[in-house]
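Asker: Starting from these lines, generate the structure:
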Amino acid sequence: MPSPVSTDRSAAQPPGRGSVEALISQTRRLKGDVDAVRRDTPSDGSDPEERWQRALYDLALHQLDDLDAHLAQLRDGPAAESTEAPAARPVPAGAPHGSLLSRVGSAEWNLLTDEATWSGELYQILGLDPDSPALTLDELPSLVLEDDRPQLTALVTDCLVDGKPIDGEFRVVRPDGSVRAVHMMGEPVLGADGGAASMWAVMRDVSALRRCRTTVHETRDSLQRHRRQEQTEHRIAVELQEAVLPPWRGSLRLPHQGPRTLDLAARRLAAAHRTPLGGDWYDALELSDGETLLSVGDLTGHGVAVATGMAMLLGGVRGMALAGSRPGELLGMLNQLLDATVQPALGSAVCCRYRPDTRTLVWARAGHPAPLLYRDGTGRLLDAPDGVLLGATSGAVYGQAEEALRPGDVLLLHTDGLVPGHGPGAAVDRLLGLAPRFGAARTAQDCVRTVVEAFGGAAREDDACVLVARVTA
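Answerer: Prediction:
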């Protein structure tokens, strides 16, 4: 290998064995920590962010493996040099494919005699026969991919002419046609006259490392595209929901200037984390016969497709209600509509018609939580008629129930998830616990604010809607 005199410094003294051992111990501890975190990171291949994190962990472990092997070589020192002319050393039989011994080789080119000396590992990296002569500097570019030859020529020229250290990467084509990425580091060695007498280099097969980095870049790009797509879909879904859901706040005033019989207010509570918009809806509509339609519902799933399906269902509810359909009949036709869609889905809903002249609520449900009725400071769950989920079965029949209301009564309709972290029974108990505060509330909007104060700041995993109707006359 090279003379101890290079173009810019004398050979450095090797570090003490103890200090290298300490570095090896630290590296191996770090490898264990990284590997433990990697194993604890779930990845089924479906989440781009998880794939990107996994690729980064793999890359870090790969680099730590190489650092560990390099430090071990530094600790053990170079092999004893033979007094004979250097010859190609074969890779030990026990060295596994892809180990450091099979990925790092060395070479020296004597510029005075035009002789070249390669290690056995370099022959293996380049895929050449160890018994063949080592290639000279003029012959070396013949192995390099044509696009990378100018880069290799520039590295060697700068080293021999200007004394610059070599630190670059290029691709070689092996005789079997496979392509390897090779990283080369080296320096010129000066002769007695101060000119470059030889050049030495260490070449490392970094193909596996490049593949790891490529995987990291590809998964990062995929993650970024996935995030941009999610942002676009969320924006479209929000715009669609805002275009469909009622924009009113506070009381709903009848357009025909009739007596105000219901004080209405509603609110959508967003999920705590940024998740694609769900298919929750609420609605209130004055009908031509003087009755008022109240409905809430939820279509399973998230994203633009679900928001579109929600808009379709809500349009169906309004159209059939305006045509005079009663709640049970309306849900039956809504079930047929959902069953006939190109992309089948499941949904739930509550549909109510309020008759102001008799203060009667006629309602039906399809697999949805029943409304809650608050009166005189207490609350109860309305007795629910039969009704399966929308889209669950063809030809489903939905029952109806009637409830007589009084002035001052408060009716609460909501979608699943309004009370996060609780099952249906516990959620109903917590909602009924708001009865004293509802009894003291002066408007439906006050009741909605009470619900938001109680459950709006919770760790909600999904969107939820709440609709409050207060009987005024």
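
Asker: CA atoms for contacts and neighbours, from now on please.
Answerer: Noted.

Asker: ok, residue 444 - how many residues close by?
Answerer: Residue 444 has 25 neighbours, counted by other Cα atoms under 10 Å.

Asker: shouldn't it be in contact with residue 263?
Answerer: Yes: in terms of Cα atoms under 8 Å, residue 444 counts as a neighbour of residue 263; the distance is 5.8 Å.

Asker: Which SSE is immediately downstream of the host helix or strand of residue 159?
Answerer: Assigned by DSSP states H and E, residue 159 belongs to helix 149-162. Beyond helix 149-162 on the C-terminal side, the first helix or strand identified by DSSP H and E is strand 166-173.

Asker: what does that following strand rub up against?
Answerer: The contact list for strand 166-173 (Cα atoms under 8 Å, 6 or more residues apart in numbering) reads 126, 143-145, 148-149, 151-152, 155-156, 159, 179-187, 201.

Asker: now those: which count as buried?
Answerer: Among the contacts of strand 166-173, those classed as buried by neighbour count (16 or more other Cα atoms under 10 Å) are 126, 143-145, 149, 151-152, 155-156, 159, 179-187, 201.

Asker: got the residue ranges for the strands in the stretch 351-473 of the chain?
Answerer: Counting by DSSP state E, counting those that start in this stretch, the stretch 351-473 of the chain has strands at residues 360-366, 372-375, 378-381, 401-404, 410-414, 464-471.

Asker: if we can go back for a sec, which neighbours do residue 444 and residue 263 share?
Answerer: Between them, residue 444 and residue 263 share these contacting residues under Cα under 8 Å, 6+ apart: 250-251, 469-470.

Asker: quick one more, to check against the first:
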Amino acid sequence: MPPHVSADRSPAQPPGRGPVDALIRQARRLRGEVDAVRRDARGDASDPRGRWERALCDLALHQLNDLDGHLAQLRDGPPPVPAAPADEPRAAAAAPHGALLGRVGSAEWNLLTDEAAWSGELFRILGRDPAVPPLTLDELPSVVLDEDRPRLTAMVTDCLVDAKPIDGEFHIVRPDGAVRAVHMMGEPVLDADGGTASMWAVLRDVSELRLSQSAVRETRDSLHRHRHRAQTEHRLAVEPQEAVLPPWHGSLRLSRRGRPRLDLAAHHLPSSTGAPLGGDWYDVLELADGDTLLGVGGLTGRRPDVAPGMAMLLGALRGMAMAGARPGQLMTWLNQLLEATGQPALGSAVCCRYRPGTRTLTWARAGHPAPLLFRGGTGRMLDAPAGVLLGATSGSSYGQAEETLEPGDLLLLHTEGLTPRQESPHSRAVERGDGTTVAHRLLGLAPRFTAARCAQECVRTVVEEFGGSGRDDDACVLVARVTT
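Answerer: The predicted structure is shown next:
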């Protein structure tokens, strides 16, 4: 339709084809770059961040597609109103749903003659037959959703009475029942006396754009909920673990005089994948009879209740050890405890009782790698007694082993999460309980352990070796060195 001329200003001249063509090329180049980013975005449906990234890219592509279509219309000029041949309704119906050239239409309503003039695109947006006269301003609300009619009436009234520009959105119902979101921008056209002679408007179908914006909001909210849940689970795991694990920051020497002492150090290595903490634990406890309890272990899984389960297990271990239970009996009772809990779980552990007077180490294990003993610059894995995973078999019994230590000996206990999943012996350790893969790497650190001045330096060596290895699980390491 011809451009509208307001009495108080001259019509703007359309830009030349050269500058518009340059803008179209820039828009299309940018659209291609955004599409490449979209293809590279993570598309895992279970990943909230990936869904959010793809939704943002989809929104940007919708906006760039619209921009490309609008620039093409600016370059080519508005098409004429169709002559409404007999087959026009079928042609309009055959137009692609949401096609670019069908997203922006224009209209003018003459207030003096009560006539309306629509562009062909507006007929397609509203799904109306071009052979039927366009709707007048009084008839236009009939195709608008009931809840949006007051908004449209207010915009039109403000434009016609107060000469305010129209800039608003409403929903229309097409004859086929489809609901579309339409954004309307318009202004009054004044006559020579300054009165409003007609109203001119551009209407844009923004349905796909609003769907993309809705998808961005939903995926953003989903990402926020996912992060909040992850933070909550992390807090539920960390707080019980920090409450029960010994809060060491450096070496700890047992204080009894006149007897060989242990130089102790331990460290918890978090998962390098950022996953919630698991149920791995370590513990050292000086008992009433002067013996020292050393232990490491873990519960399987990453549920929020794993860390409280670990705290329960560790509390029971301490209580039974203080009551005088030997390591083999401890494992038997812990197995019965896991069987009796309302949340069945599997666990592994190694428990050692060290007697300073004789330097005797008595120990037992439950589906866990055996302790490593370093002496004279070399290391070996202690011969392991029988012992299945805690909670795996009802009525299991656990054997004990003894080892006499010497001054300068270093004992290293660890959980299975030190190695990455592809290297982890976890699946084999469930059956054999040896953990030979990680043990081989630890035994290779014997020269560095020998040169270390204290247990804390040995722990630091382990952290340097395994801290950046891409572990999927958290892990614990405990070092005890016999001192003179």
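
Asker: Turn the strands of the stretch 351-473 of the first structure into a markdown table, including mean neighbour count.
Answerer: Below are the strands of the stretch 351-473 of the first structure laid out as a markdown table (neighbours: other Cα atoms under 10 Å):
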| stretch | mean neighbour count |
| --- | --- |
| strand 360-366 | 24 |
| strand 372-375 | 20 |
| strand 378-381 | 18 |
| strand 401-404 | 15 |
| strand 410-414 | 24 |
| strand 464-471 | 24 |
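
Asker: Of these, which is nearest residue 51 of the first structure?
Answerer: Smallest distance to residue 51 of the first structure across these (Cα to Cα): 30.8 Å, for strand 464-471.

Asker: what angle sits between that closest one and strand 410-414?
Answerer: Direction vectors for strand 464-471 of the first structure and strand 410-414, defined by axes from the mean of the first three to the mean of the last three Cα atoms, to 10 degrees, enclose an angle of 160 degrees.

Asker: which ones are touching the residue lying closest to residue 213 of the first structure once chain neighbours are set aside?
Answerer: Leaving aside its chain neighbours, residue 213 of the first structure sits nearest to residue 59 (6.7 Å; criterion: Cα to Cα, 6 or more residues apart in numbering). For residue 59 of the first structure, the contacting residues are 209, 212-213, 216, by Cα under 8 Å, 6+ apart.

Asker: And for residue 383 of the second structure?
Answerer: 370, 401.

Asker: quick revisit: run through the neighbouring helices and strands of the helix holding residue 159 of the first structure.
Answerer: strand 166-173, strand 179-190 (3 or more Cα pairs under 8 Å, 6 or more residues apart in numbering; DSSP states H and E).

Asker: Contacts made by it with the rest, please.
Answerer: By Cα under 8 Å, 6+ apart, helix 149-162 of the first structure touches 141, 164-168, 170, 187-188, 196, 199.

Asker: ranking these by neighbours, who comes first?
Answerer: Result: residue 188 is most packed of those (other Cα under 10 Å), 31 neighbours.

Asker: got the buried residues for stretch 273-285 of the first structure?
Answerer: 275-285.

Asker: Would you double-check that residue 176 of the second structure falls in a strand?
Answerer: No: Residue 176 of the second structure: not assigned to a strand; according to DSSP: H, G, I helix; E, B strand; the rest coil it is coil.

Asker: For residue 400 of the second structure, see how far away the residue nearest to it when sequence neighbours are not counted is.
Answerer: The shortest distance from residue 176 of the second structure to any non-neighbouring residue, by Cα to Cα, 6+ apart, is to residue 127 (7.8 Å). The gap separating residue 127 of the second structure from residue 400 of the second structure is 84 Å, by Cα to Cα, to the nearest Å.

Asker: what do you get for residue 204 of the second structure?
Answerer: Note on residue 204 of the second structure: its distance to residue 400 of the second structure, by Cα to Cα, is 80 Å.

Asker: now do residue 180 of the second structure
Answerer: According to Cα to Cα, residue 180 of the second structure stands 76 Å off from residue 400 of the second structure.

Asker: Across to the second structure, which of the contacts of residue 59 of the first structure hold up?
Answerer: For those, the subset whose aligned partners also touch in the second structure (both residues aligned by TM-score structural alignment, their matches' Cα atoms under 8 Å) is 209, 212-213, 216.

Asker: Just the buried ones among these, please.
Answerer: 209, 212-213, 216.

Asker: For stretch 197-204 of the second structure, grab the matching residue range in the first structure.
Answerer: Aligned by TM-score structural alignment, stretch 197-204 of the second structure falls on residues 197-204 of the first structure.

Asker: what's the single longest helix in the first structure?
Answerer: Looking across the first structure with DSSP state H, the single longest helix is helix 207-244.

Asker: contact partners of whichever helix or strand comes after that helix?
Answerer: Downstream of helix 207-244 of the first structure, the next assigned helix or strand under DSSP H and E is strand 262-269. With contact meaning Cα under 8 Å, 6+ apart, strand 262-269 of the first structure is reached by 248-252, 282, 418, 443-445, 448, 452, 456, 463-473.
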